[in-house]
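Q: okay, predicted coordinates and the sequence, questions at the end:
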Amino acid sequence: MEVSILKKVTSVKVEMKIKVWYTSCMRKMSQHVPGQEADACSTHVPMQRAMSLIGDVWTLMIVYNLLGGSRRFGELREAMGNVSPKTVSQRLKMLEEDGFVDRHAFAVIPPRVEYQLTEKG
C-alpha cells in the first residue's frame, strides 16, 4: 500500500468543547468527597457559604422542590423541567452523602423511593 500526501499542511486547528459539572467550591463532580462540603470552603458570608454547600443550579432546584416535603424521583425530575435522569441521580446522591437529603426506599413492586430534606438540609 502506498500513501502520498498531495498538500502540505501548515496548521491544524482542533477545537474541543468539554462540559464538566462542578459541585460546591468548584470541585469537579468526579472529585466530590462526602463530608467535606463545609470544610473545603468555609466562609463567614452567609450567601457564599450557602452556595458553597449547594453548588449548582440543579442541586439548588432539588433542594427547593424538597422544601414542600418528600418527593419521588420522577416528581423531582418533572418539577425541574425533565432534566436528564443522570443529572438528577448524581445530585441526589451527592446531597444524600453530604447529609442534606434522606432517601427512603419502600419494599414494594414496582420499586418506590422518596427523598426528603434532613434537618441539615
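A: Now that the structure is in, tell me what you want to look at.
Q: rest of the way, CA atoms for contacts and neighbours
A: Fine.
Q: N65 versus the one residue sitting closest to the centre of the chain, what's the distance?
A: To find the centre residue of the chain, average its C-alpha atoms and take the closest one (C-alpha atoms, centre = their mean): that gives R91, at 3.4 Å. For R91, the distance to N65 under the criterion C-alpha to C-alpha, to the nearest Å works out to 13 Å.
Q: correct me, but L76 touches N65?
A: Yes: here L76 reaches N65: they are 6.8 Å apart, a contact under C-alpha atoms under 8 Å.
Q: more crowded one of the two?
A: In this view L76 and N65 are compared by other C-alpha atoms under 10 Å, and L76 has more residues nearby, 23 against 19.
Q: that one: what's it in contact with?
A: When contacts are counted by C-alpha atoms under 8 Å, 6 or more residues apart in numbering, L76 touches 62, 65.
Q: got another one to weigh against that:
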Amino acid sequence: MPTVPPPKRHPYDQWAPDARALDLVGDKWTLLIVRDLVGGPRRFVELQRVLPGISTEQLRSRLNRMVADGLLTRQRYREVPPRVDYELTERARDLLPVIGALARWGSQWAWSPPRADEAIDIGAVFRSCPGIALPGSVSGVVEITAESRDGQLKRYVLQAAGGNVTYSERSEPDADARISGTEQAWIDALGPEQSRSDLQVSGDKRLASALLDALSPVAVADAKVA
C-alpha cells in the first residue's frame, strides 16, 4: 500500500475511494497542474505562464499542498537567482488516464469555440494526450508546430508506442510526421468543427491523423458506438 498523505483541510469525510481521491485532487487547479507537468519538470514561473488565471499565492499554496500529498517533488538548485523545479511523482502520473478521460468527456459534452475570456494555449490541449490510449498499431513521432498571433512558433512532440503517448515541448528533427499551422488553424482543427484544411501535414499522414483523431469528440462518439 502507498503511503497515505496527510488529511485534507476540508475533506469530504466519507469512507469511499472516490471521496478519498477527491480529497487530494478535487481542488481547483490540481489536475491542471498535473497535466502541465506531464512533459517534465517546470519552474514556478513556467507554471504561472501556462496556468492563466491562477494567482501567485494560489499557485504557491497548491504546489505546497501537492508536495505534502505526495503528488509532486520539489527540487531546489543552488543558483542565483534561486531555482526550484516541480515534478510529478508516480502517484501523480497514475492520474494521467483520469485526465485523458476528462479531456475526452469535455470534448464530447463541454466543447465549443474559444470564449472571449479564455486564454488559448494549443499545447494545453496536447498535454492531455499521455492519458489517452491509442491502438497498439499506432506508432511513431509527430512534431507539432503552432504559430501564435504574434508570430512566435511553439513546438510540441507526441510519441506513440504500445498504445501510449508521451509529450514534450521541443523540436524533433527525426519526426515521422509533422503538422503545422497558425493558431486559428489549430483552433479550427481541434474545435467542434474538426476542420483540418488549413493545417500542413508532411511525412506519415496516417500517424498524424491517428493522433489528431484521439482528441476528437467524433472519435469518442465512434468509440462508444463500437
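A: It's in. Predicted model, so just to flag it, every value in this text is computed and none were measured.
Q: on that earlier part again, confirm the residue nearest to the centre of structure 1 sits in a helix?
A: Yes: per DSSP: H, G, I helix; E, B strand; the rest coil, R91 of structure 1 lies within a helix segment.
Q: next up, the contacts around it.
A: 58-59, 62.
Q: show me the helices in structure 1, by range?
A: Using DSSP state H, the helices of structure 1 run over 46-54, 57-66, 73-79, 85-97.
Q: which position in structure 2 pairs with the residue nearest to the centre of structure 1?
A: Taking TM-score structural alignment, the alignment pairs R91 of structure 1 with R62 from structure 2.
Q: could you measure from that match over to D85 of structure 2?
A: When C-alpha to C-alpha is the yardstick, R62 of structure 2 and D85 of structure 2 sit 14 Å from each other.
Q: ok so, going back, include distance to E119 of structure 1 when you put the helices of structure 1 into a markdown table, please.
A: What follows is the helices of structure 1, written out as a markdown table (distance: least, C-alpha to C-alpha, whole Å):
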| stretch | distance to E119 of structure 1 |
| --- | --- |
| helix 46-54 | 14 |
| helix 57-66 | 12 |
| helix 73-79 | 19 |
| helix 85-97 | 12 |
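Q: pretty sure M61 of structure 1 contacts E78?
A: No: in this structure, M61 of structure 1 sits apart from E78 without contact. The criterion is C-alpha under 8 Å, and the distance is 11.4 Å.
Q: neighbour-wise, which of the two wins?
A: Applying other C-alpha under 10 Å to M61 of structure 1 and E78 shows that M61 carries more neighbours, namely 16 against 10.
Q: quick check: the gap between the aligned residue in structure 2 for that one and L96 of structure 2.
A: Taking TM-score structural alignment, the alignment pairs M61 of structure 1 with L32 from structure 2. With distances taken as C-alpha to C-alpha, L32 of structure 2 is found 11 Å from L96 of structure 2.
Q: what sits in contact with each of those two?
A: If you check L32 of structure 2 and L96 against C-alpha under 8 Å, 6+ apart, no residue is contacted by both.
Q: quickly note the distance from S107 of structure 2 to A177 of structure 2.
A: Taken as C-alpha to C-alpha, the span from S107 of structure 2 to A177 of structure 2 is 24 Å.
Q: oops, could you answer that again for R91 of structure 2 instead?
A: R91 of structure 2 sits 32 Å away from A177 of structure 2 when distances are taken as C-alpha to C-alpha.
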